[in-house]
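**Student:** One predicted model, sequence on top.
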Amino acid sequence: MDALDDGDDVPQLPANTLRLLDEFATEKNTAAQKFKDLKLQSEGDFDGRLSMEVFSEDWGRVLRMNVRFVYYDLEHPLQLPAELKNKFDRIICDPPFLSDDCQTKTALTVRYLAKSWTAENGTSDGLRFISCTGERVGEIIARLYGKVGVKTTTFEPEHSKGLSNEFRCYANFECSAWTWRGA
């Protein structure tokens, strides 16, 4: 006899819960498609029409790559699949905390993922790197990413929730959307 034929009711979620789950799935699918479109755009020239609205706010510990997700624990920044080591030439990061510890651990992960870690004529050899984080951690950003030519740009990220911290965009390349600050 089938377990479902024993006369017991099959548990079901309430309709409003199912609706919320459906909305959540739709939002995640939309964000995944935007991310996929952004990846395709990044393979061409960056035209500066990028906003943080493309990315969903996720205070969890997830490393986003392409369309798949890989569990990432900030406390163990190098515990990543070996097949990801030295595979990426485009990295965008937004570290979750404005502390030296968080910035250092993020940099360890970036270095693990990056194809190269050398600078050549003010830009790195193939790596295009962006970090949007607080202005107050600018000195440690300069120390951690100086070898790949990261500098403060003129682009000023704004948080949609209106956080009071001043944010900066640090990158190792210039484009039509920004130049080097103070240049």
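**Tutor:** Yes, it's here. Numbers count the residues shown, from 1 in each chain.

**Student:** From here on, just use CA atoms for contacts and neighbour counts.
**Tutor:** Noted.

**Student:** This structure: strands as residue ranges?
**Tutor:** With DSSP state E as the criterion, the chain has strands at 62-65, 68-71, 90-93, 119-120, 123-124, 128-134, 151-152, 167-171.

**Student:** Please name whichever of those is nearest to D100.
**Tutor:** strand 128-134 (11.2 Å; CA to CA).

**Student:** Next one for the comparison:
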Amino acid sequence: MLKKDPSLQVQLLEYDMRFERYGNYNEPEDLPLELKHCFNIIVADPPYLSKECLERVTQTVSFLASPVGSLLLLLTGDAQRDRAAELLGAPCVFKPHLSSKLGNE
């Protein structure tokens, strides 16, 4: 059964050219200071074929993550596995098996 917790706070940060007015991809830490180091759980889903994007997402994650005990779920492709481990200091620990065929892993 799904339990709801009204004290749980969620913040969605999205970058897409259609949303450019809300942030600047070229400045990954250009975020409100009240968000700095205040998240215990971060889910990031950057375009996995872009090395530059992963580097900038890493900067944003570092800005947002609580300095103690934060968790990161990074959704990326196999092409970025080693780079993600290098940048974030964590290996890939889950590889899904998909029923549909994708153009890349």
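**Tutor:** Received the coordinates, thanks. What you are looking at is a predicted structure, and each value in this text was computed from that prediction instead of being measured.

**Student:** before we move on, the earlier item: format the strands of the first structure as a markdown table; extra columns: mean neighbour count and distance to A82 of the first structure.
**Tutor:** Output for the strands of the first structure, formatted as a markdown table (neighbours: other CA atoms under 10 Å; distance: least, CA to CA, whole Å):
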| stretch | mean neighbour count | distance to A82 of the first structure |
| --- | --- | --- |
| strand 62-65 | 14 | 14 |
| strand 68-71 | 11 | 12 |
| strand 90-93 | 15 | 17 |
| strand 119-120 | 14 | 24 |
| strand 123-124 | 20 | 23 |
| strand 128-134 | 21 | 21 |
| strand 151-152 | 22 | 29 |
| strand 167-171 | 23 | 26 |
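
**Student:** Q103 of the first structure is nearest to which of those?
**Tutor:** strand 128-134 (9.1 Å).

**Student:** Can you tell me what sits against that closest one?
**Tutor:** Applying CA atoms under 8 Å, 6 or more residues apart in numbering, the external contacts of strand 128-134 of the first structure come out as 89-95, 98, 150, 157, 165-173.

**Student:** residue closest to the middle of the second structure?
**Tutor:** Centroid-nearest residue in the second structure, with CA atoms, centre = their mean: A44, separated by 1.8 Å.

**Student:** Trace that residue over to the first structure, please.
**Tutor:** Under the alignment (TM-score structural alignment), A44 of the second structure maps onto C93 of the first structure.

**Student:** who's in contact with its match?
**Tutor:** So C93 of the first structure contacts I130, S131, C132 (CA under 8 Å, 6+ apart).

**Student:** Turn those residues into a markdown table, including distance to K28 of the first structure.
**Tutor:** Formatted as a markdown table, those follow (distance: CA to CA, whole Å):
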| residue | distance to K28 of the first structure |
| --- | --- |
| I130 | 23 |
| S131 | 23 |
| C132 | 22 |
